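Trainee: model the structure of this input:
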Amino acid sequence: MISDILSPILIFCWIILGILSFLALLGNGFITAVIGHQWLQKGKIAPCDFLLSALSTSRFLVQLISVFGYPVYFNISWSDVYYYILQVMNFIWSFFAIVSLWCGTWLSIFYCVKVTNFPNRLFFWLKTRINVLAPRLLAMSVAVSTIVSLPSFLSHFENRKWCNLTEIHPVNNCPKSIDFFSPLLLAFTVINFSLNVLASLLLLTSLWRHTRNLRKNGAALKDLSTHVHIKVMKFLLFYLFLYILYFTGMVLGTANILEFGTPGRLVTEILLSVFSSAHSTILILTHPKLKKTLLFAF
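Mentor: Here you go, the predicted structure:
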């Protein structure tokens, strides 16, 4: 076991995973600290910053739980107590992973609605109300996700109770909590990815309509609105690319195809950490207040 852990490929994977985990914790912690400090100072927070702080906080907690769960690769202890601690960590990790997905989705939709322009009454109403609707929609999404997850939660504890009554050793025979939450995690990941794709398509359509109108009027194609459209479009496309990597890692991780401690399993963890670390970095560099605070700190 020790020789496998110390193999060059595994050492390289652990180094990459350690760097990405550190960047994810640092980046999301920085966003939460800066926005939280401003919130305490002003006593209020903009809807965009609220979504951003909720996203960074949930991702920070997800990454923190993952870091504490990494010792499972080394099989440090497989006692019943250690097993049940891992189950609790799996539940908490799954919850905050779902929350982070919804936060990222509603943040993308918020940017999309703010930038796009369509001659539609419903869209105009949504554009004027998005500041109020976005936090409420986030709360509703998290609440619905929690309610939908309750049957899996109860089912897991019923199975664990059965294992205890039949004296089956939980470590080797009882199903893990992640086995119950895998279908839900994948379902919520697909739903959120679809909503992000829809937001990107709406933004692309709005950009195409805007540039077409500019050509008809003989105006310059590079006006302020076009610049904003392209900037947000790049942000959303990059987010979708990272989302694909995250979804790939989620599928491989929850399918239980790869064994713990193998390079392939570590690659799935790397894909999950890339999403959090890279996106938090982009958020900091594209957010005026965060970027200013970062430059001032250095």
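Trainee: from here on, just use CA atoms for contacts and neighbour counts.
Mentor: Fine.
Trainee: what sits closest to K127 if chain neighbours are left out?
Mentor: In space, and not counting its chain neighbours, K127 is closest to V113: 5.8 Å by C-alpha to C-alpha, 6 or more residues apart in numbering.
Trainee: okay, now that neighbour: neighbour count?
Mentor: 20 (other C-alpha atoms under 10 Å).
Trainee: who's in contact with it?
Mentor: Applying C-alpha atoms under 8 Å, 6 or more residues apart in numbering to V113 gives the contacts 126-127, 130.
Trainee: tell me how far it lies from S56.
Mentor: Distance, V113 to S56, by C-alpha to C-alpha, to the nearest Å: 21 Å.
Trainee: would you state the helices of this structure in chain order?
Mentor: Ranges of helices in the chain, per DSSP state H, are 2-5, 8-42, 47-69, 80-115, 121-165, 177-217, 224-254, 263-286, 288-297.
Trainee: which strands or helices does the longest one pack on?
Mentor: Which is helix 121-165. Under the contact criterion of 3 or more C-alpha pairs under 8 Å, 6 or more residues apart in numbering; DSSP states H and E, helix 121-165 touches helix 47-69, helix 80-115, helix 177-217.
Trainee: one more, for comparison:
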Amino acid sequence: MSYKVDTALMLVAIGETLVGILGNAFIALVNFMGWIKSKKIACIDSILTSLAMSRICLQCIILLDCVILVQYPDTYNRGKEMRIIDFFWTLTNHLSVWFAACLSTFYFFKIANFFHPLFLWIKWRIDKLLLRSLLVCLVLSLCFSLPATENLNDDFRRCVKKKERINSTLRCKVNKAGHASAKVNLNLVMLFPFSVSLVSFLLLILSLWRHTRQMQLTALGYKDPSTTAHIRAMKAVISFLVLFVAYCLAFLIATSSYFMPESELAVIWGELIALIYPSSHSFILILGNSKLRQASLRVLRKVKTMLKGRNC
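Mentor: Model (predicted):
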């Protein structure tokens, strides 16, 4: 790639990362300050904070990989240093997906209206169950990350940087199958938390449909608190599902880049698309959470006042 293309893509990656860190850091800071003031933290705040922290780490790892690929190609070719990045990328990737699944589950049990005994039993205990689930998610992510990183092929990065060299072409072709198999298994593992979010979304639709039918029968109208809560939760879950699908596609582009003519360019483009998921979803969560939305409005008002004061 030319120097101008490298510079432009790096600036885009840095911009996406800064925007994402701003949104996720805001979520974590607001919940942390609330925790300090009240000496306790709600279950939803714990999940949002854990999700925000995992995504900040994920964005930093993706940006670091992108910077090393462009600016330090010799380091990118070495397996030992890059295995550390592979490990933390896999770990934070799994953590963010599992925590998002916990968030979807929380919305479902707190908002949906079903009268099955099992559902009611879990609904009454969902706060304690999900707080424990956060620790389980951390353990599972560590368990999946260690063997996944060990199975990643050391020659992959050398194939990306040296694809044009004749003496490395045969070696790259031989190792394609093993690397592709490791990546497929890695993505299949993430299908479980994704399926949990998808099932939560579908059950929320069913709950909303039953609720609107009941509103029709009682002639109470549609704009009641329960309907509003259903719609907000569904927006949060469906935005995660859509962005996560785009992220997985970008992840596949980046990790399958040595099948493509421009391997290095494919990796960077894949990482740029992947950064959209943790960056944009944080602002969707802020808008969908009343406490975070009010805090963001207060910050915007203060910034507006400060700017007016400087202009006077």
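Trainee: out of the helices and strands packed on helix 121-165 of structure 1, which gets nearest to F298 of structure 1?
Mentor: When those are compared by C-alpha to C-alpha, helix 47-69 sits nearest F298 of structure 1, at 21.3 Å.
Trainee: next, the buried residues of that closest one.
Mentor: For helix 47-69 of structure 1, the neighbour count (16 or more other C-alpha atoms under 10 Å) marks 47-66 as buried.
Trainee: now it and helix 8-42, what's the angle there?
Mentor: 140 degrees (axes from the mean of the first three to the mean of the last three C-alpha atoms, to 10 degrees).
Trainee: ok, N31 of structure 2 touching C43?
Mentor: No - with contact defined as C-alpha atoms under 8 Å, N31 of structure 2 does not count as touching C43 (10.8 Å).
Trainee: OK, contacts around whatever residue of structure 2 lines up with L23 of structure 1?
Mentor: Alignment note (TM-score structural alignment): L23 of structure 1 maps to V19 of structure 2. With contact set as C-alpha under 8 Å, 6+ apart, V19 of structure 2 has these partners: S279.
Trainee: separation between V19 of structure 2 and Y277 of structure 2?
Mentor: From V19 of structure 2 across to Y277 of structure 2, the span is 12 Å (C-alpha to C-alpha).
Trainee: over to T212 of structure 2?
Mentor: From T212 of structure 2 to Y277 of structure 2 the distance is 32 Å (C-alpha to C-alpha).
Trainee: look at those two and report which has more neighbours.
Mentor: Between T212 of structure 2 and Y277, counting by other C-alpha under 10 Å, Y277 is the more crowded of the two (25 against 19).
Trainee: residue contacts, the residue nearest to that one when sequence neighbours are not counted?
Mentor: For Y277 of structure 2, ignoring the flanking residues on the chain, the nearest one in space by C-alpha to C-alpha, 6+ apart is L243 at 5.2 Å. By C-alpha under 8 Å, 6+ apart, the contact set of L243 of structure 2 is 276-277, 281.
Trainee: lining up those with structure 1, which overlap?
Mentor: Compared against structure 1 with both residues aligned by TM-score structural alignment, their matches' C-alpha atoms under 8 Å, the contacts of L243 of structure 2 retain 276-277, 281.
Trainee: and those residues as CSV, adding distance to K173 of structure 2?
Mentor: Shown next, in CSV, are the kept ones among the contacts of L243 of structure 2 (distance: C-alpha to C-alpha, whole Å):
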residue, distance to K173 of structure 2
I276, 31
Y277, 31
H281, 37
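Trainee: out of those residues, which one sits closest to F194 of structure 2?
Mentor: Among these, and counting by C-alpha to C-alpha, the member closest to F194 of structure 2 is Y277, at 14.0 Å.
Trainee: out of the helices and strands packed on helix 121-165 of structure 1, which is closest to I270 of structure 1?
Mentor: helix 47-69 (11.3 Å).
Trainee: mean per-residue distance, the closest one versus structure 2.
Mentor: By mean C-alpha distance after the TM-score superposition for structure 1, the fitted helix 47-69 of structure 1 averages 0.9 Å away from its aligned residues in structure 2.
Trainee: which residues in structure 2 does that helix align to?
Mentor: With TM-score structural alignment as the criterion, helix 47-69 of structure 1 aligns to 43-65.
Trainee: next: stretch 127-140 of structure 1.
Mentor: Counting by TM-score structural alignment, stretch 127-140 of structure 1 corresponds to residues 123-136.
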